[in-house]
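Trainee: This is a predicted model, with the sequence first.
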Amino acid sequence: MTRKIRLGAFLPGGGQHVASWRHPDQPADGAVSFEFHKRLAQTAERGLFDAYFLADNLAIGFGSAREGGNARVAGFEPVTLFSALAPFTTHLGFIATASTTYEEPYTTARKFASLDLISSGRAGWNVVTTTGDATAQNFNRETQLPHAERYKRAAEHVAVVKALWDSFEDDAFLRDKESGVFFDPAKLHEIDHRGPHFKVRGPLNVSRSPQGHPVIVQAGQSEDGRGLAAETAEVIFTAHQHIETAREFYRDIKSRSRGLGRNPDHILVMPGVSPFIGRTRAEAQEKYDRLTALIVEEDGIGLLNGLTGGTLDLSGYDLDGPLPPAPPTEGMKSRQALIRQIADENNFSIRQLYQWVASARGHYTIVGTPDDIADMLQDWFENEAADGFNILPPWLPTGLEDFVELVIPELQRRGLFRTAYEGRTLRENLGLPFPVNRFAAQSRLQAAE
């Protein structure tokens, strides 16, 4: 089968751009409007997107910054929202974020297995380690765990969750009313996990779904993040400003996964792209300028504070001067480095920097026509920089509708994107394999011996 671009849609109801809620087209209460989220999901499905993706914070603001004017300050918990949206769609996947630092594996496994059943096999779990002291202070800690420790905990957390998802074999449930046999006890398994961070006996009290396991998604770019992604992820969201760095990341992840005995084709690398789309370049630029003009100064500063790890106090600095050095952080090390790279490469002032990252928080921003957008996606896709993309419309619903109505047809015309869904589950549409139940596989191996 010809390789096709995979597409995720990052659609926070409050908008992606820090000032998007102030745009005339964006509902000011979109973050807490179920009807608005339903409209977004149905639009994404009309555009044949693979999945609707939502990040999540466990504290007010982004990192340890409080963007006072940002509509993303309060919104829905993603798994709850996606469980409600699933019945209004038939093919669209739902990738929700959950923290390995502040959740127990059993809880994570249970809620994502439930979402997977409710959606008939369309769930994905975005694995995050969660940064920020503000979050730690909501969970019985004063400061966040060190970066390396968070990733060690995450690796064990994911392993436990995947084992729990195998608690029931695929054919465990007989539900035979005549005999009274509901399930075969021989096909129910405890995992009896005992590790440095978790002790979990199991089994999980939710059965497997039509896709076996929810799809595992990860977004780390640091050395620890790359290691976790290569070992566990099936989809990787990543942020790059240049095709050269995207290609280095892509090749590194594929090489690492191969070294771990995994098939690199079963790991999809999907950089983030925030497109401002116009029928002409002048129209696209006008859209960018209009939204940029709506940024509240305090929110731009707060955004930079969060993206640089919450350790950079910009009060008293000239906003038209350069970005000062940021102290080391135990937060998002790779994003902190990326923000510094953007500032240095473009010789941005503080104001110019927050204006540029306001739309995508370090992901690639492109301002242009449908052909311009398609050219960029095709270039990265065909040159070992991406298997697909996570699209971050700057404001909603217009930014998403522009992409569906203007860019999708151009990608289809070039033979780069589907014209119909290939399957019903998220795995089928992403071209990912069905995960074999480990206990069933062991039984077959023992029987063969």
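Mentor: Arrived safely.
Trainee: only C-alpha atoms for contact and neighbour calcs from this point on.
Mentor: Fine.
Trainee: What lies in contact with the biggest helix by length in the chain?
Mentor: Secondary structure of the chain read by DSSP state H shows that its longest helix is helix 147-165. With Cα atoms under 8 Å, 6 or more residues apart in numbering as the contact definition, helix 147-165 has outside contacts at 100-101, 104-106, 108-109, 113, 127-129, 191, 193, 195, 197-198, 200, 202-204, 206-208, 212-213, 224-225, 228, 232, 330-331, 438.
Trainee: The same query, at a cut-off of 7 Å, please.
Mentor: 100-101, 105-106, 109, 129, 191, 197, 202-204, 208, 213, 224, 228, 330-331 (Cα atoms under 7 Å, 6 or more residues apart in numbering).
Trainee: ok, and here's another one to check against it:
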Amino acid sequence: MSAPRKIALAVLVQPNGNHLAAWLAPGAQPDAGTDIAWWQRMAQIAESGKLDLFFIADTPTVRTDNMRIWSHAPVFMNQLEPLTMLSAVAGATSRIGLGATASTSFNEPYNIARAFTSLDHISQGRAAWNVVTSANDFAAKNYGHAKLAPHAERYERAEEFVEVVKQLWDCWEPDAFIYDREAKLTFDPAKFHIVGHEGKHFRVNGGLNLAPAPQGHPVLIQAGASDTGRELAAKTAELVFGTSATIEGAVAFYRDLKGRMAKYGRPPDALKILGGITVIVADTQEEAEARNLEYQELLHPAVGVMRLSQDLETDLSDLPLDAPVPRDRIPTTSNHHQAYFAEIVGLIGEGLTLRQVALRYNRSKATFCGTPAQVADVMQAWAEAGACDGFMVTFPVMPACLQDFVDKVVPELQRRGMFREEYAGPTLRDHLGLSRPENRHLAARATKAAE
């Protein structure tokens, strides 16, 4: 009998938890989003469970429409800028990876290259960048645009953006900074390579004023579910967040994405896919399900409908809550989150009422409510079916649900031989089993020498 498949575990963190009503849960901390001690405490809990990655999602905007409704659910509101916050979290932890979202639509490659290299130095090799193109027009308006650029154009820019960032990350050879006191030389000029990039979206002629990251490159994350997004992930990503709520959908996504990598000269194990799941664990399944219902009942109905409207890209607020959504109110295409759009359309297709759709919609994350053994059973089934290499776990309420997972589920996974008992090394690449990228200039020199 073969050994159980080892999985990776990451946690996606938002203030008080990922449920839109988490701030209303008993014991919630109103100012968690701006309290660095809260973020550090969550990371320390996750690190005590030997989790791979502490991840922060982000959007560079405030939702300026329907603010009365969004005031009931302050998602992405009054929350610290993630790279600033993770720099402080790095000092309170020593092993767990630290990842954050940053948009290719509203940044410049140099800024991203420098910021994530800095985080990698500060954390001694634990940084990860989630490459996103942004997915709401509120962000576009914050940067002087009426709406987002078309989906294909955003991904075209993103592909070039990542390439420029990687060139900047490689502009110094690993041993360029020598600090030779006798020669009074801080770096070897021969080991610096000017980035001369002329592309459709970017023109760069310079270099990064920072030594290479301890990991070579911070780990690249991507979560696009569209065909264009999968191509970008197959070409560039090292960690991908899956978007399927069912094991069948996850297996199909896994096979499709891994199958695209060969044409880019990449082996399948150069990319890890984490299924997105929400976990509520308790001593009995009934208790876990009851907690889930309690969280759902805290949600203001208008918030649920507003979230559906946002991801479906059409206003549903005029419809009755306890009647099915008319089919003629469903748009034919999506320009934002295509996976979320498809999930909503599927729920509407089941004939559910608007209220039921709002309560069940979970942004393509499976919700597992049960005992530690039951949760581990499901995770093991997904891993053994080839649905994922691990999980990006969200918790409705934090720290309670995270602490329960670390105290109850992690030991069960360890008992089954599915999860580490100690970190393999100091860097995020060590945790995930990802190789260090070879500096392109060293690789070119080695190829030329071998000819």
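Mentor: That came through, no problem. Note that the structure is a prediction, hence the values are computed from the model and not measured.
Trainee: Could you pick out the buried ones from the contacts of helix 147-165 of the first structure?
Mentor: 100-101, 105-106, 109, 129, 191, 202-204, 208, 213, 228, 330-331 (16 or more other Cα atoms under 10 Å).
Trainee: Nearest to Thr365 of the first structure among those?
Mentor: Of all those, Thr365 of the first structure sits closest to Gly331, with 23.4 Å by Cα to Cα.
Trainee: Quick one: map the closest one onto the second structure.
Mentor: Mapped onto the second structure by TM-score structural alignment, Gly331 of the first structure lines up with His336.
Trainee: quick one: secondary structure of that match?
Mentor: coil (DSSP: H, G, I helix; E, B strand; the rest coil).
Trainee: How about it: what's its closest non-neighbour residue?
Mentor: Ala135 (4.7 Å; Cα to Cα, 6 or more residues apart in numbering).
Trainee: which residues of the stretch 1-150 of the first structure fall in strands?
Mentor: Under the criterion DSSP state E, counting those that start in this stretch, the stretch 1-150 of the first structure contains strands at 6-10, 51-54, 93-99, 123-128.
Trainee: Could you tell me the angle between the longest one and strand 123-128?
Mentor: Going back to what we said before, that points to strand 93-99 of the first structure. Counting by axes from the mean of the first three to the mean of the last three Cα atoms, to 10 degrees, strand 93-99 of the first structure lies at 30 degrees to strand 123-128.
Trainee: now strand 93-99 of the first structure: which residue numbers in the second structure?
Mentor: So strand 93-99 of the first structure sits over residues 97-103 in the second structure, by TM-score structural alignment.
Trainee: Check the mean deviation of that stretch from the first structure.
Mentor: Here the mean offset of stretch 97-103 of the second structure against the first structure after fitting is 0.5 Å, by mean Cα distance after the TM-score superposition for the first structure.
Trainee: State the helix or strand in which the residue with the largest distance to the centre of the second structure lies.
Mentor: For the second structure, the largest distance from the centre (Cα atoms, centre = their mean) belongs to Glu182, which lies 46.2 Å off. Using DSSP states H and E, Glu182 of the second structure falls within no helix or strand.
Trainee: what about Thr314 of the second structure, how many residues close to it?
Mentor: 13 (other Cα atoms under 10 Å).
Trainee: same question, the one 4 residues further on
Mentor: Other residues lying near Asp318 of the second structure total 7 when counted by other Cα under 10 Å.
Trainee: cool, Ala448 of the first structure as well?
Mentor: Neighbours of Ala448 of the first structure (other Cα under 10 Å): 7.
Trainee: With Leu257 of the second structure instead?
Mentor: Count around Leu257 of the second structure with other Cα under 10 Å applied: 22.
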